[in-house]
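1. sequence isn't available, so here's the structure alone:
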């Protein structure tokens, strides 16, 4: 992407957003646990990325995801210890036979500590390696392993019948 003029940069960025926005939003929702916060996270990451779009290179998605993870970590730190009480309960539409499983997993993810949730999302939903997850989170592989172990133990408590196999998406045995 280096050497592109302004119009080519805009076109490249627009194409990236059109192609990858839904996937980025899905990841952000899993990271945050809230759709509205996830939209803010993705939009903030895209605003930061567009400013350096020419320098990002041919594969901008890891760069944008790194921004999202870092911004989400900053959000945890700013809001650490705060409890958010909501009067309204968000409606969840049933999307088919797997909707109960999806709702069980979403509720279970919300019960994890933010760092554990990030590890689970990156490792099992985004299918990243331990090294890639550690690099994105700015931590060691050992931390990723221990956070994953603790998160999976907690998930098994929160969702009886949950099975997680390496390389296979989490599911609930019925």
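-> Received it, and whenever you're ready, just let me know what you need. Note that the structure is predicted; figures quoted are calculated from it, not measured.
2. all contacts plus neighbour counts: C-alpha atoms, from now on.
-> Noted.
3. ignoring the adjacent residues along the chain, who's closest to the most centrally placed residue in the chain?
-> Centroid-nearest residue in the chain, with Cα atoms, centre = their mean: residue 27, separated by 3.3 Å. Using Cα to Cα, 6 or more residues apart in numbering and skipping the chain neighbours, the partner closest in space to residue 27 is residue 121 (7.1 Å).
4. helix, strand or coil: sort out the one you found for me.
-> helix (DSSP: H, G, I helix; E, B strand; the rest coil).
5. residues in contact with it?
-> By Cα atoms under 8 Å, 6 or more residues apart in numbering, the residues touching residue 121 are 27, 30-31.
6. okay, one more to line up with it:
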């Protein structure tokens, strides 16, 4: 039995969900691909132990968040654009909401962004989010509260979304 048995199947089965998480964390498709690839390389080296002893998807998600936070600590020459398209550019308000929300997410700190992504897009419970981030449930609650308050301040035009329990539907 090869120590990588099941790794290919895991990646094929969960690649889209993991890529979505990586994209929501980074806000950039190319960075998301780089993030996911670097994490999968690390996971492959530990696959034998992970497949026997743990929950590989939860471990991979946690590794994505940790790697993303680590990347955000390094100074980056790339700066996201702060320009929001004019309302007349598109008639689809949902598409505009997605653009504005993604830009607002980019202005959050890495931990706050990770909490929002895991809680609202990945639909994890507070306990699962705490486990993925390696912190307490109270910390998740606090980070979520502060992140939502910051989103309301950054993008007041999204207030109708930030009170909606189906926030995740906005960018799917």
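-> Received it, and whenever you're ready, just let me know what you need. These numbers were taken from a predicted model, which means no experiment stands behind them.
7. give me the TM-score for this pair.
-> Once superposed, chain against chain, the TM-score is 0.78 (TM-score structural alignment, normalised by the length of structure 2); 157 aligned residues with a Cα RMSD of 2.6 Å.
8. circling back: as CSV, the contacts of residue 121 of structure 1 with distance to residue 62 of structure 1 and secondary structure would be great.
-> Shown next, in CSV, are those (distance: Cα to Cα, whole Å; DSSP: H, G, I helix; E, B strand; the rest coil):
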residue, distance to residue 62 of structure 1, secondary structure
27, 12, helix
30, 17, helix
31, 15, helix
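9. got those as CSV, with distance to residue 39 of structure 1 columns?
-> Formatted as CSV, the contacts of residue 121 of structure 1 follow (distance: Cα to Cα, whole Å):
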residue, distance to residue 39 of structure 1
27, 10
30, 11
31, 11
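10. so where do the helices sit in structure 1?
-> 6-32, 35-50, 53-56, 61-79, 99-110, 114-120, 130-137, 141-158 (DSSP state H).
11. hey, which of those helices is tucked in deepest?
-> The highest mean neighbour count among these, using mean count of other Cα atoms under 10 Å, belongs to helix 114-120: a mean of 24.
12. read off where it ends up in structure 2.
-> Mapping helix 114-120 of structure 1 onto structure 2 (TM-score structural alignment) gives residues 110-116.
13. superposed on structure 1, what's the mean shift for that stretch?
-> Between stretch 110-116 of structure 2 and its aligned stretch in structure 1, the superposed structures give an average distance of 0.7 Å (mean Cα distance after the TM-score superposition for structure 1).
14. which residue, other than its chain neighbours, is closest to residue 41 of structure 1?
-> residue 68 (6.1 Å).
15. ok, the alignment partner in structure 2 of that neighbour - contacts?
-> Aligned counterpart of residue 68 of structure 1 in structure 2: residue 64 (TM-score structural alignment). Applying Cα under 8 Å, 6+ apart, we find residue 64 of structure 2 in contact with 22, 35-36, 39.
16. ok, now with 10 Å
-> 18-19, 21-22, 25, 32, 35-40, 58, 70, 114, 132-133 (Cα atoms under 10 Å, 6 or more residues apart in numbering).
17. for residue 56 of structure 2, same thing?
-> Counting by Cα under 10 Å, 6+ apart, residue 56 of structure 2 has contacts 7, 10, 43, 46-47, 49-50, 62.
18. and of the residues you listed, the nearest to residue 138 of structure 2?
-> For the contacts of residue 56 of structure 2, the residue nearest residue 138 of structure 2 by Cα to Cα is residue 62; the value is 18.0 Å.
19. I'd say that closest one and residue 131 touch.
-> Yes. Between residue 62 of structure 2 and residue 131 there is a contact under Cα atoms under 10 Å: 8.0 Å.
20. does residue 111 of structure 2 really touch residue 147, like I thought?
-> Yes. Using Cα under 10 Å, residue 111 of structure 2 makes contact with residue 147 at a distance of 9.1 Å.
21. circling back: make CSV out of the helices of structure 1 and add distance to residue 166 of structure 1.
-> As requested, those are exported to CSV (distance: least, Cα to Cα, whole Å):
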stretch, distance to residue 166 of structure 1
helix 6-32, 19
helix 35-50, 26
helix 53-56, 31
helix 61-79, 22
helix 99-110, 17
helix 114-120, 11
helix 130-137, 11
helix 141-158, 11
